[in-house]
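Chemist: dropping the sequence and predicted coords here.
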Amino acid sequence: MMKNLGITPSKTTILMVSVEQERVGLIIDRFMPRYEVLFAFDEDEAMHYLDRKIVTLIIGNASDSINKGFDLCKKVKYSRHHCHIPIILLVGKDSLSVKIRGFEYGADAYVETPVFAPYLEAQVNSLLKNRNRVKEHFETTSTNSFFTRRIDDCEESFIHEVDSVIQQYLDDPGFDVEFLAEKLHVSRPTLYRKIKCVTNFSPNDLINMARLDEALGLLSAGYRVYEVSDRVGYSSHSHFSRNFQKYYGMNPREYIANKKLSMVV
């Protein structure tokens, strides 16, 4: 019963890390201007970008030494803030040991060098489609459903951690994004980037959606509108009614009337 919140998609950002100069032009020609493409010299510079930008996918280089690319995988995939970001590694032909090690560190796909541009593009498109399917699921279901949906381990752990804090403070009118970030021990910008990348919603959207989903259940159980407003953390009953109307397309009293009518019919 979730209403479309009118989210406008932002431009997808691809981060290239330690990619050799002769391959940079090839990738730029293939992916710009459809995507925003960023460049990092090494994994440290890459992490600097990840802490400041919403990066959707990473292309790294593991073709010129056994260690290159693995440090990047470890830093990204072992980070609770960035582990959801897919990584493609560029590797030399017949690099089976490199590929095995890369998968152990969390690489999502490989493209052999010299790079065949259509194949790289196909890998990028496949990974981005998988990411978009997750976001689309979040956009078309209620918070009660997607907080219990099975996704990958990194995302599942994070989403359930977010849900646990939201449910704990759902009835507190002072609970907001700043408070949520504090309880999760992350900065507000980091929280925004992670939630936005995983769900396509903002943290404030998730808090509001959780409150309104809970409100729906309470109204269905027979609670009065003012009681529900207080129980889901709205300091103003009129603010609650306006948000409910925006989210569900009817105000709380109309919902109760429709519920009673459907029971009679």
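Modeler: Done, it's in.
Chemist: please count neighbours and contacts with C-alpha atoms only from this point.
Modeler: Will do.
Chemist: report the contact partners of Ser63.
Modeler: Contact analysis of Ser63 by Cα atoms under 8 Å, 6 or more residues apart in numbering lists 90-92, 113.
Chemist: where does it fall, secondary structure wise?
Modeler: Following DSSP states H and E, one finds Ser63 outside all helices and strands.
Chemist: what's the answer for Arg52, then?
Modeler: Going by DSSP H and E, Arg52 is not in any helix or strand.
Chemist: and for Leu206, the neighbour number?
Modeler: Per other Cα atoms under 10 Å, the neighbour tally for Leu206 reads 19.
Chemist: got the contact list for the closest residue in space to it that isn't next to it in sequence?
Modeler: Distances taken as Cα to Cα, 6 or more residues apart in numbering put Thr143 closest to Leu206, at 7.4 Å, once the chain neighbours are dropped. Neighbouring residues of Thr143 by Cα under 8 Å, 6+ apart: 206, 209-210, 213.
Chemist: same thing with Lys194?
Modeler: Residues in contact with Lys194 (Cα under 8 Å, 6+ apart) are 54, 81-82.
Chemist: below is an additional structure, to be compared with the one above:
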Amino acid sequence: KEMIQLYHGEISVSFKESRWFDISVMLPVDKYAFHPDEVIDEESEEWELPTLPIAEGEEQVKLPIVLIVEDNTKVREFIARELSLYFQTLEAENGKEGLFMALKKIPDLIISDVMMPEMDGFELCRKIKNNELTSHIPIILLTAKADEESHLEGIQAGADDFFLKPFKTNQLLSRIKKLIELRAQLRIRYSGRSTVSPKDIAITSTDERFLEKIQEIVDRDLSDSNFTVDEFSKKLGMSRMQLHRKLTALTGLSTTAYMRDQRLRLALPRLEKSGDSISEIAYSVGFSSPSYFIKTFKETYGKTPSEYQERRAKK
């Protein structure tokens, strides 16, 4: 019981019968349930992607997730096999299953056949691009039809590229890499600015609406130090994993890191213009302690809040 209380948990006992009882233990899993002084290591994000095998002295590289939606088993397995050295692959045998998998796993890219049972590739593409959870995901459609009408329908559905069957594997790999790199450039754009408009990093209009919704939550709730990742995801109607994958795709940051980053960004104009103390500013933007604010500010901007103020004053 003492150990559970030390971890800010709860323990309860429920008697079912005279001979049986249940013991229930609830423990917080979010770092912000604890005081910063109680946290030793940074919280490792859940659902980490697997990493490539590496030689000694090299850095680990995370594998992007590619979802392959194809009703022909041999074609699907062939694509998965060819991509497996470079990506983590998921497979679905029709559009309906592919949509379920996309919403559940939030992959980095989707490759889909056009002609499939249950739901064809065009409908899958439209549903992916119109859903806030998945609108950022690039989609490559595979088709045996070379006619202009099919190509136009794919563009209207939101497809990012087309490949005619049969296709060369190295060309497909090259295009996948390029599409993932384009998304990475948007994340770099986010990290390089002190203020970012949703239009600056949005890939689709659905993304823009999603980012605007996030900004509303940031403006309204982030200054509360008790505002958690769980509350953030609930307000957006997403699971922790879905929000983590979506934010990572758009900004390059996990949900925890994004919240911390946004709090630091909120502090910048206060440091420049207000006459408040460092402690007052730290609490006003949602940090639970000034020491943690100073530590993370220096890690992010290379100087303490006081040093930042002094430099801005000289300008």
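Modeler: Yep, it's here. The shown structure was predicted, so the numbers you read here are calculated from the model rather than taken from an experiment.
Chemist: please state their TM-score.
Modeler: Here the TM-score for the pair of chains, by TM-score structural alignment, normalised by the length of structure 1, is 0.85; 254 aligned residues with a Cα RMSD of 2.4 Å.
Chemist: sorry, back to before: relative to Asp152 of structure 1, which of the contacts of Ser63 of structure 1 is nearest.
Modeler: Asp152 of structure 1 lies nearest to Leu90 out of the contacts of Ser63 of structure 1, by Cα to Cα, at 23.6 Å.
Chemist: how about the helices in the stretch 201-315 of structure 2?
Modeler: Assigned by DSSP state H, counting those that start in this stretch, the stretch 201-315 of structure 2 shows helices spanning 205-221, 229-236, 240-251, 255-273, 278-284, 290-301, 305-314.
Chemist: most tightly surrounded among the ones you listed?
Modeler: Highest mean neighbour count among the helices of the stretch 201-315 of structure 2 (mean count of other Cα atoms under 10 Å): helix 240-251, with a mean of 21.
Chemist: flag every buried residue along the helix ranked longest in structure 2.
Modeler: Counting residues, the longest helix in structure 2 under DSSP state H turns out to be helix 169-191. Residues of helix 169-191 of structure 2 classed as buried: 172, 175-176, 179-180, 183-184, 186-187, 190 (neighbour count, 16 or more other Cα atoms under 10 Å).
Chemist: how about Lys105 of structure 2, what's its match in structure 1?
Modeler: Residue pairing (TM-score structural alignment): Lys105 of structure 2 is matched to Lys53 of structure 1.
Chemist: just to check, Tyr105 of structure 1 is in contact with Lys74?
Modeler: Yes: judged on Cα atoms under 8 Å, Tyr105 of structure 1 makes contact with Lys74 at a distance of 5.8 Å.
Chemist: spit out the residues that contact the two alike.
Modeler: By Cα under 8 Å, 6+ apart, no residue touches both Tyr105 of structure 1 and Lys74.
Chemist: who are the neighbours in contact with the most centrally placed residue in structure 1?
Modeler: By Cα atoms, centre = their mean, structure 1 has its centre lying nearest to Val198, at 1.0 Å. Contacts for Val198 of structure 1 (Cα under 8 Å, 6+ apart) come out as 84, 131, 134-135, 155.
Chemist: ok, those in structure 2: which stay?
Modeler: Retained in structure 2 by both residues aligned by TM-score structural alignment, their matches' Cα atoms under 8 Å are the following of the contacts of Val198 of structure 1: 84, 131, 134-135.
Chemist: which residue ranges form the helices in the stretch 51-200 of structure 2?
Modeler: For the stretch 51-200 of structure 2, applying DSSP H, counting those that start in this stretch gives helices covering 73-83, 95-105, 121-129, 148-157, 169-191, 198-201.
Chemist: out of the ones you listed, nearest to Asp221 of structure 2?
Modeler: The closest of the helices of the stretch 51-200 of structure 2 to Asp221 of structure 2 is helix 198-201. By Cα to Cα, the value is 18.3 Å.
Chemist: ok so, going back, could you dump the helices of the stretch 51-200 of structure 2 into a markdown table and include distance to Ser291 of structure 2?
Modeler: Below are those laid out as a markdown table (distance: least, Cα to Cα, whole Å):
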| stretch | distance to Ser291 of structure 2 |
| --- | --- |
| helix 73-83 | 46 |
| helix 95-105 | 37 |
| helix 121-129 | 43 |
| helix 148-157 | 50 |
| helix 169-191 | 24 |
| helix 198-201 | 31 |
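Chemist: Lys62 of structure 2 is nearest to which of those?
Modeler: Judged by Cα to Cα, the one of those that comes nearest to Lys62 of structure 2 is helix 169-191, at 12.8 Å.
Chemist: in structure 1, what range does that closest one match?
Modeler: Aligned using TM-score structural alignment, helix 169-191 of structure 2 spans residues 117-139 in structure 1.
Chemist: the matching stretch vs structure 2, average distance?
Modeler: Aligned to structure 2 and superposed, stretch 117-139 of structure 1 gives a mean residue distance of 2.0 Å (mean Cα distance after the TM-score superposition for structure 1).
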